[in-house]
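Participant: one predicted model, sequence on top.
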Amino acid sequence: MARPGDSESGNAATSRATERTPLLSSASQDAPRDAESAGNVESEGEGGANGDGADVKPGEESEETPLHILLPTMVALFSAIILSALDGVLVTTLLAPISSSFGESQKGTWLGTSYLISTTAFCTTFGKLADVLGRRPSMLLALFFFGLGNLGCALAPTMNALIAARSVAGIGGAGVQTMGSIIMGDLVPLRKRALWQGMANIVFCVGTSGGAPLGGVISATLGWRFGFGAQVPLLCISALLVTIFVRLPASREVQAQSLGTKIQHFDLAGIATLSVAVISSQTAISFWSGEELSFFHPRVGGLLLLAVLALTSFIYIEEYVAKEPVVPFRLLHNRNFALSTLFFFLVSFSIFVMSFHMPLFLETALLLSPAQTGLRTAPCAFAISIGSISAGVYIRRFGRFKTSLNLSNCLSIVSAIMLCTWDRKSTPSWFFFVSPIPLGLGAGFASTTALIALLSSLQKADLARANGLMYLSRNLGGVMGVGVGGAITQAALRVQLMERIKGQGAQETIDYIRHNAADLINLPRHLQEHAVDSYQAAVRVAFIVAAVSLTLTLLVCLPIREMGLDRAATASTAPAEASPPPPPSSSTLEEGDMSVSEASVANASITEGVRASQVRHEQGEVRK
């Protein structure tokens, strides 16, 4: 524990950290937290009762960490984040040779879907694991699953085995993003969190930008299995960096606890039922939108029924059974938390719809290649990073967020309206470059400020589980954006094609055009015109849906209250739940839970849109 005089003398900020001494003193470099909030919860170790890190009081803001500790730690975290970003793009680039080698191209899309489902289902699990096992062990566990999944992909004998291995890698991907954010939250004060969030977003951009060309080289020379296998030693290096530099020692009380005692505070039943509900619902959505099965099909209907039963069980367990619930429902009475959670669902839905359909429009309406499409969408991806960093600078300078949050939402709405006006015949070429940029700036800025709005309104002891729920909401919004947006587009495309193509063999032609977007350029001239016009009209419907969703995000954010960032965030409707041992210090745990992941979500969704265009192109090549 830090000496009582350290916070006053300032020595805590420069003293050498060891496994037995905290990196952060108990006093904040910013203005002290509210005394009442600070008194609710006693000082805990890293992650609180079950943590593994700095001795930071839940009622106080984290003190700024010395650079000689912060920078090596960030290097270790960013090494894992960049590998996670690189992995996603590699898989999309290698999809065509993978499908060809197994002769099952119809299952290719499940390589990405299985990963996304696992990531969504296990994000809250790692938020709790950080309390139970500690920061560094949880991060190493995430890297273990990530490496195990990639090793399984490299050795997979069948397509089904490869899909299962991608699900395992998704568990690790959820942990890498979540734990990176949590550890950043331990080390960076709230006012500077957004700035580091933007830096993490740039790192993610570098990984996604380098993945496509690297995947192309690997596919042409070394084979797709090497693309997965080569990540394993890199992940081992990242794990070594985490082991060396991520040193957030636990308090003596935490170190004295047995593993059994820690597990007693782990809501296994709640996490299990929530995971079943998430996996079942997302798989049902994938069957409905991707394989065009009706809601009454046994696969879809059965999975939705299972999801409802699991969700009902989860609510009952959290409300009446769990001693330390993963999701304390009392938090929903907190205005900023409830509205911010809804915001992240809506903005993720909107961004995923836009980012998946921008490449689709460019590739089908303008008949651009995947490389040209990537060039057109790149400015939007980089604008997200700029928006996030700008938000960090603004919040650090002024300590306020509400006005900027509303203005950034307006900027995104303007961009969505501009995209709704896209026309292949009348829109100038430069407009396709410029119009998505405000969307990136607004999304990056809004995601950062909404994160700060949530963090500033909760008690420290509630932040871990609160951020876990918000993280889940964000991922569900992304999945719904992909599934619902795709289903709406396909329905509109079917109607448009049926109006334009008639006569003998019309249905076969329509089905071919709907499922082979990459082959439009090879169609006869008269069919190509019909197909291009139909795709343009169908994608415009998706753009309109996204614009409406973004308008709802603005309305949701209007009632959010401005909270001071230099004092305790004690706006929770009830004090932190008391339970022996003391409740997890979610302050340090997931105060930054969204720091990396929320910063990169919009950026990741833009990247996913480019990936989707590549997948369509490569699957078309496989079919030919």
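Facilitator: Sure, I can see it.

Participant: please make it C-alpha for all contacts and neighbour counts, starting now.
Facilitator: OK.

Participant: which strands and helices sit next to the longest helix anywhere in the chain?
Facilitator: Secondary structure of the chain per DSSP state H: the longest helix is helix 463-500. Judged by 3 or more CA pairs under 8 Å, 6 or more residues apart in numbering; DSSP states H and E, helix 463-500 is in contact with helix 110-132, helix 268-290, helix 335-364, helix 506-515, helix 525-557, helix 586-590, helix 593-623.

Participant: what's the closest of these to residue 318?
Facilitator: Residue 318 lies closest to helix 268-290 among those, at 6.3 Å (CA to CA).

Participant: so whichever helix or strand comes after that closest one versus helix 268-290, what angle?
Facilitator: Sequence order places helix 298-316 as the next helix or strand after helix 268-290, per DSSP states H and E. With axes from the mean of the first three to the mean of the last three CA atoms, to 10 degrees defining the directions, helix 298-316 sits at 150 degrees from helix 268-290.

Participant: show me what helix 298-316 is packed up against.
Facilitator: For helix 298-316, the packing partners by 3+ CA pairs under 8 Å, 6+ apart are helix 268-290.

Participant: residues contacting the helix it packs on, please?
Facilitator: Residues outside helix 268-290 that contact it (CA atoms under 8 Å, 6 or more residues apart in numbering) are 113, 117-118, 120-122, 124-125, 293-295, 299-301, 303-304, 306-311, 313-314, 317-318, 322, 325-326, 479-480, 483-484, 486-487.

Participant: what residues sit buried inside the helix or strand containing residue 202?
Facilitator: Using DSSP H and E, residue 202 sits within helix 190-221. The neighbour-count check on helix 190-221 (16 or more other CA atoms under 10 Å) flags 190-205, 207-209, 211-212, 215-216, 218-219 as buried.

Participant: alright, now check it against this:
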Amino acid sequence: MKQPKRPLILLAVMLAMFVSAVEATIVSTAMPSIAADLGGFSKYSWVFSAYLLMSTVTVLLYGKLADLVGRKAIFAFGMLLFLFGSLLCGLADSMEQLIAFRFIQGAGAGAIMPIASTIVGDIYSPEERAKIQGYLSSVWGISAIAGPAIGGVLVATIGWQYVFWVNLPLGILSLLGIVIYLKEPKRMERANIDYKGALFLTLALSSVLYLLIEGGVSFNWLSTPSFALALIGSVFMFWFVKAERASIDPMMPFEIWQNRAIRYANLVSLATGILLIGISSYLPAYVTGVMEQPAAIAGFTLTTMSIGWPIASVFSGRLLIKIGYFRTSLLGGAFLLFGTALFVFMQPGFGPLWAGMSSFFVGVGMGLTSTAFIVSIQSAVSYDKRGAATASNMFMRNLGSTIGVALLGSILNSSLLNRLNDAGSSLSLESVNAILSIDSRAKLPEAEKQALQEALAFGLRNVYSIAFLCALISVLLIFGLRGLKGVKPDVK
């Protein structure tokens, strides 16, 4: 359908993407302060996992509903739920409450990015999409500069609560723009919502998530709880696949995976989701706790990633037309390898500039690959499957992040415990809270502070080693895209 207000719709989409991008950078920057205030460093991973779990599960459901019901209604529901969750997060006075409210926030977030990207796919042709990525990517650059800077100021002045509340006015403006200006064709068919698939997927991922986060910390990996959780997750995942194959309108239409562009782009997104969350979630803790830098500097090290991302996305749109999907994606994979390798070799004495440079190269890699994947996927399917296809890619990246934050959080916690035990220290995981703020760090005896910093640096080096392995897997998978030339005519 012709859209007479395309510029205004694009502006609303950019605001929605800004809200999503700011959420990632601000919360990561504020987490050391939140942990120091609310306590519970052992639950650090759950703040990200709760959000990612719900956004991962709901992204497929929202994507399918957007095809069945319409983009506007589903986007509005998701945005309102996200904003309600953001309001509650700022009111939390314990880590447990914050985690519970992040579940609500994540349940709404699943609609924002995939439907915003789908709307762009609807109102622009493939050739225009490749070029419009420059505008969309500018959102990440602006949020990269504004997000951590604003977050650092808010944390240092009026409190971390406002890093959640900053979403409210921008989200409302975006919602009004989409509701007022987006015109959609009338839909006569009755929507068949795949509630059974959503339930099975939620239970499967929840079981696996709990196993990955608490395994090696609350119980041994080779123990009855571990085997029970693995079995429960496997059974529910089997039922999910079975339900999807039997459903009239499945959340995940498996036939789209037969398309090579979608299959390999989604597998790469799974691997990059793991490495991305490993860096963005824990880098502020390294810079704040080990390098002893303030929150604003920790935010800067994440800012460089988000600056590299949009810059690369602008070039990616042009490269897609000139050299094709495969070469553009392979170039992005090379940058991911280089950036994660720099993290593996990072030492506390290298300072925040090294961390920022490493983040920048990872951002370049993400910008080149993610833009190529979205454009290629949306060009490979018709309008009535574009929402589900776009959501499938978002789902795989979110799934990677969900698995990644749980797995890497478990690796970090177990590494910390082992390091502290090997050193003969009586310090616990909760002791790490003390090195995440200037005031509490100053009260620590020098020996304890050094032991905690060495343990945290050791644990995070293990995390970055896994991120490098995921980058290597991504490069190998990208070779599956060989032969895809470039932007093709739209599929109707």
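Facilitator: Perfect, I can see it now. Because the structure is a prediction, the values reported are computed rather than measured.

Participant: superposing both, give me the TM-score.
Facilitator: Laid over one another, the chains give 0.84 as their TM-score (TM-score structural alignment, normalised by the length of the second structure), with 489 aligned residues with a CA RMSD of 3.7 Å.

Participant: re earlier: hey, which of the helices and strands packed on helix 463-500 of the first structure is tucked in deepest?
Facilitator: The highest mean neighbour count among those, using mean count of other CA atoms under 10 Å, belongs to helix 586-590: a mean of 34.

Participant: average offset of the helix holding residue 202 of the first structure relative to the second structure?
Facilitator: Superposed on the second structure, helix 190-221 of the first structure shows a mean distance to its aligned partners of 4.3 Å (mean CA distance after the TM-score superposition for the first structure).

Participant: what's the helix or strand just after that helix packed up against?
Facilitator: In the C-terminal direction, the helix or strand that comes right after helix 190-221 of the first structure (DSSP H and E) is helix 224-229. In terms of contacts (3+ CA pairs under 8 Å, 6+ apart), helix 224-229 of the first structure is packed against helix 135-155, helix 190-221.

Participant: picking up where we left off before, looking at the helices and strands packed on helix 463-500 of the first structure, spot the one closest to residue 444 of the first structure.
Facilitator: helix 593-623 (6.6 Å).

Participant: which other helices and strands contact that closest one?
Facilitator: If you count contacts as 3+ CA pairs under 8 Å, 6+ apart, helix 593-623 of the first structure packs onto helix 67-93, helix 95-102, helix 159-187, helix 190-221, helix 335-364, helix 370-398, helix 437-455, helix 463-500.

Participant: can you tell me which of the ones you listed is nearest to residue 586 of the first structure?
Facilitator: Using CA to CA, the nearest of those to residue 586 of the first structure is helix 463-500, at 4.3 Å.

Participant: hmm, back to that, distance from the helix holding residue 202 of the first structure to the middle of the chain?
Facilitator: 14 Å (CA atoms, centre = their mean, to the nearest Å).

Participant: helix/strand/coil for residue 424 of the second structure?
Facilitator: Counting by DSSP: H, G, I helix; E, B strand; the rest coil, the backbone at residue 424 of the second structure sits in coil.

Participant: so where is stretch 175-183 of the first structure in the second structure?
Facilitator: Alignment of stretch 175-183 of the first structure against the second structure: residues 111-119, by TM-score structural alignment.

Participant: mean deviation, that stretch versus the first structure?
Facilitator: Superposing on the first structure and averaging over aligned pairs (mean CA distance after the TM-score superposition for the first structure), stretch 111-119 of the second structure comes out at 1.2 Å.

Participant: hmm, who's touching that stretch?
Facilitator: Applying CA under 8 Å, 6+ apart, the contact partners of stretch 111-119 of the second structure are 13, 16-17, 20, 55, 58-59, 62-63, 66, 71, 74-75, 78-79, 386-387, 390-391, 394.

Participant: ok, now with 6 Å
Facilitator: Contact with stretch 111-119 of the second structure is made by 13, 59, 62, 75, 78, 387, 391, as judged by CA atoms under 6 Å, 6 or more residues apart in numbering.

Participant: do stretch 312-322 of the first structure as well
Facilitator: Outside of stretch 312-322 of the first structure, the residues that reach it under the criterion CA under 6 Å, 6+ apart are 270, 273-274, 325.

Participant: repeat the analysis, applying 8 Å as the threshold.
Facilitator: Contacts for stretch 312-322 of the first structure (CA under 8 Å, 6+ apart): 267, 269-270, 273-274, 325-329.

Participant: ok, and for stretch 7-25 of the second structure, which residues are buried?
Facilitator: Those would be 8-25, for stretch 7-25 of the second structure by 16+ other CA under 10 Å.

Participant: hmm, I typed the wrong one, I wanted stretch 416-423 of the first structure.
Facilitator: 416-420, 422-423.

Participant: residues in the second structure aligned with it?
Facilitator: Mapping stretch 416-423 of the first structure onto the second structure (TM-score structural alignment) gives residues 340-347.

Participant: ok, how many other residues are close to residue 91 of the second structure?
Facilitator: For residue 91 of the second structure, the number of neighbouring residues by other CA atoms under 10 Å comes to 16.

Participant: correct me if wrong: it contacts residue 161.
Facilitator: Yes - applying CA atoms under 8 Å, one finds residue 91 of the second structure in contact with residue 161, separated by 7.0 Å.

Participant: re earlier: reformat the helices and strands packed on helix 463-500 of the first structure as TSV; add distance to residue 177 of the first structure.
Facilitator: Below are those laid out as TSV (distance: least, CA to CA, whole Å):
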stretch	distance to residue 177 of the first structure
helix 110-132	8
helix 268-290	18
helix 335-364	16
helix 506-515	34
helix 525-557	24
helix 586-590	11
helix 593-623	6
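
Participant: before we move on, the earlier item: so which of the helices and strands packed on helix 593-623 of the first structure gets nearest residue 516 of the first structure?
Facilitator: Per CA to CA, nearest to residue 516 of the first structure of these: helix 335-364, 10.1 Å.
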